[in-house]
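Student: need coordinates for the following:
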Amino acid sequence: MRVSKWGIGATLIAMTMLVGCSAPAGSGEKKPESQSQASEKPADSTAQNCPELTEGATIEGSVLGTCIADHLKTIAGYAATTSTLGMETKARYNPAEKAMETTSPMGSMILVDGAAYVKGATGDWQKADTGSADPIIAGLSAAAQNVSTLDPAAVAAALNGTFTVTGTGTRLGQEVFVLTGKVQTNGASADTTYEVTADYASLATKSTAEANGMKVDSSMEVTEWDVKQDIVAPM
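Tutor: As a prediction, the model looks like this:
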């Protein structure tokens, strides 16, 4: 049962990390397409209303989160790979539809058209059922129920702390600024790093936190950016 709870909790964390609120990055199989769309798309109004990112500059977490959230609302969709407590999760999201899909070793979730669907590592898709006798299905259903009430843009906008631009790098063919800081969540703090483009596309994050005396490392890598994802109800 301990393993089940661990896996379900990691999956929930991975889903909320989609907006870049907790965690680092990579490249996907459709890299040429995502690179092209990300690099050729002109900067939107987000960057115009947000502070310019330069090495050594500091930015309040609330401002950083709002700028990330505003940019997120302008894209067609994205895919990401997350890792929490060593468990890898594939996730996809379409902001306009608030449609989300995650796949992990413990199970999968789809949120689409206001409905939630779950399935364990084996078995078929079913509608979320928090009262299921199967602890995995019940746990995934509870996670899906909680996440379905969260707008990822709103989650990003709730970011706190102060961040400093400590360097630059490259992600999905774009220059990114590396921002580091501490985030406070439910009385605990997490050392957090973001990789953000000049117009505030959050392409990678990572964090390290202490939870109940245990060190928790989380990371998120965007593999496709501004690419609409094919997320449909499984039944």
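
Student: drop to CA atoms for contacts and neighbour counts, all remaining ones
Tutor: Will do.

Student: biggest helix in the protein by residues?
Tutor: With secondary structure taken from DSSP state H, the chain has its longest helix at helix 2-16.

Student: the strands in this structure, which residues?
Tutor: 58-60, 78-84, 87-94, 99-104, 107-112, 115-120, 126-127, 162-171, 174-185, 188-196, 202-211, 214-225 (DSSP state E).

Student: so which of those comes closest to His71?
Tutor: If you check each of the strands of the chain against His71 by C-alpha to C-alpha, strand 202-211 wins as the nearest, at 8.8 Å.

Student: what is the end-to-end distance of stretch 184-191?
Tutor: When the termini of stretch 184-191 are compared using C-alpha to C-alpha, to the nearest Å, they are 9 Å apart.

Student: also this sequence, please, to line up against the first:
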Amino acid sequence: MSTSRVAIVTGGSRGIGAEVARRLGADGYSVVVGYAGRREGAQEVVEAIEKSGGRALAAQADVADENTVSAMFDLAESEFGGVDVVVHAAGRMDLAPIAELDLDVLDAQHRTNIRGTFVVVQQAARRLRSGGSLITFSTSVVGLAFPGYAAYAASKGAVEAITLIVARELRGRNINVNTIAPGPTATELFLDGKDEETIARLASQPPLERLGTPADIAGAAAFLASPAGHWTNGQVIRVNGGII
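Tutor: As a prediction, this is how the structure comes out:
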């Protein structure tokens, strides 16, 4: 049985989640790469970690389904010996003005982003070992209040509330709990449907004058999960180039 630290990363088949999984694998963690439907993408991440000498496996889970999430934690414990870090990067983003948003879409988004966060955090609170870390994902749009983002930002405001409360509920467990709130980040999900003018405008907003990259966000997650970041607790970390 491995004595290395073990991480579960949801949303690990693409974008920020995939980059976080690869970074933690490079840092020596055994990684469970959680995915909803993109099995090939998750397997590619596993293979990249293994190619670099790490240990990883893929696990399918609907984050809003407590049974499949529990099974994912069971797998981490049976294959790697326990769970030290949980990075909950899975999420859904549907954009429309409030007046136009289909309420079925609202419900589906909130099922993934709010209930899904609650389910993953609940398992993490029950199972993380002493010295562990829990990291969830919000968005800088909670503060920026871009038109069209109401449903998404509202769901991520709930993520922040859940995360900051569980940080306090885990008093005495030696587990740090934080939320990362990225700004505009060049992922497939973010770039989809945006024209070059929109992308250029968003890239010019931070004082650093570029979009974030998945590696920028993964670096923040790796810090929070590491011993160096353990004193950072109960915070929303806005990783956005200084946009707000």
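
Student: TM-score for these two?
Tutor: Here the TM-score for the pair of chains, by TM-score structural alignment, normalised by the length of structure 1, is 0.30; 122 aligned residues with a C-alpha RMSD of 6.1 Å.

Student: okay, the strands of structure 1 in TSV with mean neighbour count and distance to Gln35 of structure 1 next?
Tutor: Formatted as TSV, those follow (neighbours: other C-alpha atoms under 10 Å; distance: least, C-alpha to C-alpha, whole Å):
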stretch	mean neighbour count	distance to Gln35 of structure 1
strand 58-60	17	27
strand 78-84	26	12
strand 87-94	23	17
strand 99-104	24	22
strand 107-112	24	26
strand 115-120	22	31
strand 126-127	16	36
strand 162-171	18	9
strand 174-185	20	8
strand 188-196	22	15
strand 202-211	23	12
strand 214-225	23	8
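
Student: quick one, strands of structure 2?
Tutor: Here structure 2 has its strands, by DSSP E, at 6-10, 30-35, 55-60, 85-88, 133-137, 176-182, 235-239.

Student: picking up where we left off before, what's in contact with the longest helix of structure 1?
Tutor: For helix 2-16 of structure 1, the external contacting residues (C-alpha atoms under 8 Å, 6 or more residues apart in numbering) are 82-85, 87, 89, 91, 102, 104, 106, 135-136, 139-140, 143-144, 147, 152, 155, 220.

Student: rewinding a little: tabulate the strands of structure 1 (TSV), appending distance to Ser34 of structure 1.
Tutor: Putting the strands of structure 1 into TSV (distance: least, C-alpha to C-alpha, whole Å) gives the following:
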stretch	distance to Ser34 of structure 1
strand 58-60	28
strand 78-84	9
strand 87-94	14
strand 99-104	19
strand 107-112	23
strand 115-120	28
strand 126-127	32
strand 162-171	11
strand 174-185	11
strand 188-196	16
strand 202-211	12
strand 214-225	5
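
Student: now the longest helix seen in structure 2 and strand 133-137, what's the angle there?
Tutor: Longest helix of structure 2, by residue count under DSSP H: helix 150-169. In terms of direction (axes from the mean of the first three to the mean of the last three C-alpha atoms, to 10 degrees), helix 150-169 of structure 2 departs from strand 133-137 by 160 degrees.

Student: report all helices and strands that helix 150-169 of structure 2 contacts.
Tutor: When contacts are defined as 3 or more C-alpha pairs under 8 Å, 6 or more residues apart in numbering; DSSP states H and E, helix 150-169 of structure 2 sits against helix 103-110, helix 116-127, strand 133-137, helix 141-144, strand 176-182.
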